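Undergrad: Return a 3D structure for these sequence lines:
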Amino acid sequence: MTGWRPTPSLVRACLFALSGLAGGVAAGLDVLVVLAAPFLVLGVMGMLARPRHTPTVRTQIDHHRLHEGQGTTSRLVVDDLAGVEHVIRVAAQAPHVATRPTYGVSASLAADGLPVLELSPRRWGRRVIGAERVGLTSAWAGWRWGPVDMPEHGLVVLPQTAPYDSRAEVPQPDGLVGRHRSRRLGSGTEFEGIRPFATGDRLKRVNWPVSLRTGELHVITTRAEQDAGVWLVVDGLRDIGFSGGIDGAASSLDLTVRAAAALAEHHVRTGDRVGLLVVASEGARVRLGSGPRHLHRLHGTLSRVRTEVRSVPPERLDLGAVTGSVVYVLSPMLFTPLVTATASLQRSGASVIVIDTLGERDHGADRLALPALAARMQQLERDDRLRQLAALGCPVVPWRGPGTVDTVLRLLARRAQVPKVRAR
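TA: Below is the predicted model of the structure:
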């Protein structure tokens, strides 16, 4: 209802007043008139306070794009408050969204300002907020407008970027804009070392002080003028565990998305080019890029990751990263075709790092229960897959936040410098 209607209290006051006056006059009892007098006053004041206009009400939120844990405010806008004394808002509870007041009920006098609702998303993803009902009441509680349903608002919740930093250099860079230079030798200005002269070296690279001191020609080696090409492969096929938002336990997909967001922010901040591949039934692919705008695009793509129990097309499992890139595969490694695709990528020559995002899982107190036995069997199968990947030279590290991949990157950088013997 969008028009002003009399409240039940006004109807009761009018009925009591008319009944008391009629009864007092008919029966000649003054006491009935005296008892009906207060109700008569309330009825008359309520009738006189009837608003003469139909208000227009809408809601708006201060932000439409937030990170996990951040907050926004839902505000009520009324075109004309003449004759309005009291305003009430009742908001519906949305999953993974905390509200203040706790139960979403907020009311105040119009003279003190319109009531506001504070909202804070506790998990990444697309959230729908603002589904609520609004009611207005006139002075003396005589007339009521509404309650009316307010339209919902869409909110994009970006994954929380956990504090992450790495001092290790990526092993096989692939561009020319980032801070991480190539570990491969080549034409450049970044000093790498001094080695004995070999056939094909340029004479301008000869280091004469060292050559005169040792009696043999030595040349200066430099790093190639290249930067890092980093690919993030996100496994969105399954979500293991229950998500309690940023305040509770994290599911496997929570760890995957938040780890990918942290790695993306770290590499983009250092100037590296970062690409993203989401392996899911409705996957997504973001090309290599750099800069704040590209980082927003990566975070927006991560916020749209959804798990659906459907078959995955074979082309979704084609990681397709360029040889020479650094590829982070963020996955609990429970899907066999994805493990096979990771192994194929490792054989192609890319530097692949598997980041285990399964996390710590409690299989229950009863180890002989059927769900606990199934979980342990799945764990054994997963451990066997990870051992096979490690045997191929693909490091597997659990996500631990800052410094998770420092040691692995240093080892890969050293391995990239080792001469490779190729059969002809």
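Undergrad: Could you use CA atoms for every contact and neighbour count after this?
TA: OK.
Undergrad: for this structure, what's the longest strand?
TA: strand 185-196 (DSSP state E).
Undergrad: Just the residues contacting that one, thanks.
TA: In this structure, residues lying in contact with strand 185-196 by CA atoms under 8 Å, 6 or more residues apart in numbering are 207, 216-225.
Undergrad: and with 7 Å instead?
TA: Residues from elsewhere that reach strand 185-196, judged by CA atoms under 7 Å, 6 or more residues apart in numbering: 217-225.
Undergrad: Mark which of the residues you listed are buried, thanks.
TA: Among the contacts of strand 185-196, those buried by neighbour count (16 or more other CA atoms under 10 Å) are 217-225.
Undergrad: What is the nearest of the contacts of strand 185-196 to residue 87?
TA: Among the contacts of strand 185-196, residue 225 lies closest to residue 87 (CA to CA), at 64.9 Å.
Undergrad: and the gap between the closest one and residue 183?
TA: For residue 225, the distance to residue 183 equals 10 Å [CA to CA, to the nearest Å].
Undergrad: repeat for residue 242
TA: Distance, residue 242 to residue 183, using CA to CA: 42 Å.
Undergrad: In terms of neighbours, single out the busier of these two.
TA: Legend: neighbour count by other CA atoms under 10 Å for residue 242 and residue 183, higher for residue 183 (22 against 13).
Undergrad: Provide the secondary structure category for that one.
TA: Each residue gets one of three states, and residue 183 gets coil by DSSP: H, G, I helix; E, B strand; the rest coil.
Undergrad: picking up where we left off before, now, which of the buried ones among the contacts of strand 185-196 lie within strands?
TA: Those of these lying in strands (DSSP E): 218-223.
Undergrad: Can you tell me, leaving aside adjacent residues, what's nearest to the residue nearest the centre of the chain?
TA: Centroid check for the chain by CA atoms, centre = their mean gives residue 159 as the closest residue, at 2.3 Å. Sequence neighbours aside, residue 124 is the residue nearest to residue 159 in space, at 4.8 Å (criterion: CA to CA, 6 or more residues apart in numbering).
Undergrad: List the contacts of the single longest helix found in the chain.
TA: What stands out as the longest helix in the chain, according to DSSP state H, is helix 370-391. With contact meaning CA under 7 Å, 6+ apart, helix 370-391 is reached by 333-334, 343, 363-364, 367, 396.
Undergrad: Quick check: of those residues, which has the highest neighbour count?
TA: residue 333 (23 neighbours).
Undergrad: And that residue, how close does it get to residue 378?
TA: In this view, residue 333 and residue 378 are 11 Å apart by CA to CA.
Undergrad: what ranges do the strands span in the stretch 101-250 of the chain?
TA: Along the stretch 101-250 of the chain, the segments classed as strands by DSSP state E, counting those that start in this stretch run 105-109, 117-121, 125-129, 132-138, 143-150, 153-158, 185-196, 218-223, 229-235.
Undergrad: Here is the second sequence; please produce its structure so I can put it next to the first one:
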Amino acid sequence: MTEGVPDRGAAAVQRALDGRHDVTAQPPPPPPPNWRASERALRLGTLAVVALSAALITGRSWVLALATAPLALLALALPGGPRSRTVTAEAEVEPRRCFEGERVTVRITVSYDGETGRLDPGVTLGHGVRLDHLAVGPHRVDLVLTARRWGRWTLGTVDVDLYDRGGLARRTVRVDLGEIAVFPLPGHASLTPIPVRLPQRLGEHTATQRGEGVEVTGVHPYVRGERQRRIHWPTTTRRGTLQVHQFAAERTADTVVLLDGLTDVVDPVTGTSSLDETFRAAAGLVRAYLRTHDRVGVVSVGGTTRWLQPGSGQGYFYRIVESVLEVRKDRAYRTEGLGLLPPPALPAGALVYVLTPLTDQRIFDILHHVRGRANPMVVVEIPVGEPVPEPGDTEAALALRLWRADRDAMRFALKERGIAVVTHRPGETLDLALAPLLRTRVHGGTR
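TA: Below you'll find the predicted structure:
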């Protein structure tokens, strides 16, 4: 895309691209399994050592009295004191599946024998959550987290320090909070454009064929066996013969949402991610078609090709979303190569929505593959920001012009092939982008 651009100009373009790294959340080193001196014991020990050293240096015996109190308290931390031998901790996380912005509650129950002092938790969270509240009791630790971004995230770990009654020794037990699945917030969408040809299944879309629907398409002469209440009396009076209403058949549609996960373009000004907006728009599109009782499938490309065969039902929405959550797991998504689309993922005649930021030329290989199957196709562009060159940097400004020209060339090439291209801008309803498609039905390609 930036071939032939000077290095500094290409760097200005590449600063807008993110997601080509594998950044996985790593837990901290494991804590020691046994009792050990606490911070208080270390402070007392330091005070005793300083007092003894001062007595040796000055030669004054009364300075030794300053070390008496710290040494007496440290005696409580010697082995064999009243400490818990068995310490266990269990975590309850509710819910394990949620949407962006929803809260997740965690309760850690600590069990131990004998008498102890206080609990002191140390929380290490994963990338996709934020800590909002922390409460500590005698036997439990409560956390309230907020899911920030969609994906399959590792919640992190909590190291609970258990202190003895004197606070001079501590023991640490680690609790792994596991993973949660955070669904993207569906974008608002209610329009459901349909292709020219629909499968022979009953549904809610008006087909071009005659059938038992509710939309009147004309009148025709009465045939014996037709319902008499469908007689159109004004036309019958005019023509002198019985005329009845003619209705259009109602059919369902097959829709496949193809997600471009090859790159993640981040707006340098607002921080908006094209991958986030792509999946939110896809979730809204899937929900809109499922509400009209259509069959919807999903395909995600970028690294491992994931797909789910078209199905129907409101519960199918969660299956579709969960099938693509692995694209982002602890901010790790890979883009090495493309996999072939299996035939069951693209049924014959299914309307294919391709949601892409149009920043990677490899998406054209996928579009050519879909077009070769004669599936009607709509490309929904997600334009999330553009590189911002530094003031006075002429090379970066030239790179930006070439970057814009490259995107214009992509759109022109798609339209020349007869592919509908619409633009969905973040923050707007998806219906604004899909409204022009209602003027006519989406046509398919030729084999």
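Undergrad: Fetch the TM-score of the aligned pair.
TA: The TM-score (TM-score structural alignment, normalised by the length of the first structure) is 0.77; 395 aligned residues with a CA RMSD of 4.0 Å.
Undergrad: Count the neighbours of residue 191 of the second structure for me.
TA: Residue 191 of the second structure has 18 nearby residues by other CA under 10 Å.
Undergrad: Which strand or helix spans the closest residue to it other than its chain neighbours?
TA: The shortest distance from residue 191 of the second structure to any non-neighbouring residue, by CA to CA, 6+ apart, is to residue 431 (5.9 Å). Following DSSP states H and E, one finds residue 431 of the second structure within helix 430-434.
Undergrad: Would you mark the buried spots in that helix?
TA: 430-431, 433-434.
Undergrad: Name the residues that touch that helix?
TA: 187-191, 281, 422-424.
Undergrad: The stretch 301-447 of the second structure: helices as residue ranges?
TA: 316-324, 363-372, 394-416, 430-434 (DSSP state H, counting those that start in this stretch).
Undergrad: Just put those helices in CSV and tack on distance to residue 118 of the second structure.
TA: Formatted as CSV, the helices of the stretch 301-447 of the second structure follow (distance: least, CA to CA, whole Å):
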stretch, distance to residue 118 of the second structure
helix 316-324, 41
helix 363-372, 57
helix 394-416, 58
helix 430-434, 53
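Undergrad: for those, which one sits closest to residue 12 of the second structure?
TA: helix 394-416 (5.9 Å).
Undergrad: Would you check the distance separating the closest one from the middle of the chain?
TA: Remark: helix 394-416 of the second structure is offset 29 Å from the chain centroid, using CA atoms, centre = their mean, to the nearest Å.
Undergrad: check the fit of it onto the first structure and give the mean distance.
TA: Its aligned residues in the first structure lie a mean 2.8 Å from helix 394-416 of the second structure after superposition (mean CA distance after the TM-score superposition for the first structure).
Undergrad: now that helix against helix 363-372, angle please.
TA: Relative orientation of helix 394-416 of the second structure versus helix 363-372 (axes from the mean of the first three to the mean of the last three CA atoms, to 10 degrees): 0 degrees.
Undergrad: Might you report the residue contacts of residue 328 of the first structure?
TA: Counting by CA under 7 Å, 6+ apart, residue 328 of the first structure has contacts 231-233, 352-355.
Undergrad: what does residue 353 of the first structure align to in the second structure?
TA: In the second structure, the residue paired with residue 353 of the first structure is residue 378, using TM-score structural alignment.
Undergrad: what number of residues lie near that match?
TA: Using other CA under 10 Å, residue 378 of the second structure is surrounded by 24 other residues.
Undergrad: That one touches residue 420, doesn't it?
TA: Yes. Using CA atoms under 7 Å, residue 378 of the second structure makes contact with residue 420 at a distance of 4.9 Å.
Undergrad: Tell me who's in contact with residue 392 of the first structure.
TA: Applying CA under 7 Å, 6+ apart, no residues qualify as near residue 392 of the first structure.
Undergrad: next one: the one 4 residues further on
TA: Contacts for residue 396 of the first structure were tallied using CA under 7 Å, 6+ apart; they are 353-356, 390.
Undergrad: Identify, from those residues, the entry nearest to residue 96 of the first structure.
TA: residue 356 (25.1 Å).
Undergrad: do you know how far the aligned residue in the second structure for the residue nearest to residue 159 of the first structure is from residue 365 of the second structure?
TA: Mapped onto the second structure by TM-score structural alignment, residue 124 of the first structure lines up with residue 150. Distance of residue 150 of the second structure to residue 365 of the second structure, computed by CA to CA: 27 Å.
Undergrad: Who has more neighbours out of these two?
TA: Shown here are residue 150 of the second structure and residue 365; by other CA under 10 Å, residue 150 has more neighbours (24 against 12).
Undergrad: still on that earlier bit, so the residue nearest to residue 159 of the first structure versus residue 9 of the first structure, what's the distance?
TA: Using CA to CA, residue 124 of the first structure is found at 46 Å from residue 9 of the first structure.
Undergrad: Report how many residues lie close to residue 336 of the second structure.
TA: Residue 336 of the second structure: 11 surrounding residues under other CA under 10 Å.
Undergrad: What's it aligned with over in the first structure?
TA: Using TM-score structural alignment, residue 336 of the second structure sits opposite residue 310 in the first structure.
Undergrad: same deal with residue 179 of the second structure?
TA: Correspondence of residue 179 of the second structure to the first structure, assessed by TM-score structural alignment: residue 154.
Undergrad: Can you give me the distance of that match to residue 43 of the first structure?
TA: Noted for residue 154 of the first structure: a distance of 44 Å to residue 43 of the first structure, by CA to CA.
Undergrad: Ok, residue 59 of the first structure next?
TA: From residue 59 of the first structure to residue 43 of the first structure the distance is 33 Å (CA to CA).
Undergrad: neighbour count winner among the two?
TA: residue 43 (24 against 18).
Undergrad: The more buried one falls within a helix, correct?
TA: Yes. Under three-state DSSP, residue 43 of the first structure falls within a helix.
Undergrad: That one and residue 15 touch, don't they?
TA: No. Checked against CA under 7 Å, the pair residue 43 of the first structure and residue 15 is beyond contact range at 8.9 Å.
Undergrad: circling back to that earlier point, what does the residue nearest to residue 191 of the second structure align to in the first structure?
TA: Per TM-score structural alignment, residue 431 of the second structure is aligned with residue 403.
Undergrad: Spatially nearest residue to the match of residue 336 of the second structure (excluding sequence neighbours)?
TA: Closest to residue 310 of the first structure by CA to CA, 6+ apart is residue 281, at 6.5 Å.
Undergrad: One more: residue 1 of the first structure?
TA: Nearest to residue 1 of the first structure is residue 146, by CA to CA, 6+ apart, at 5.3 Å.
Undergrad: my read: residue 70 of the second structure touches residue 49, true?
TA: No. Here residue 70 of the second structure lies out of contact with residue 49, judged by CA under 7 Å, at a distance of 9.5 Å.
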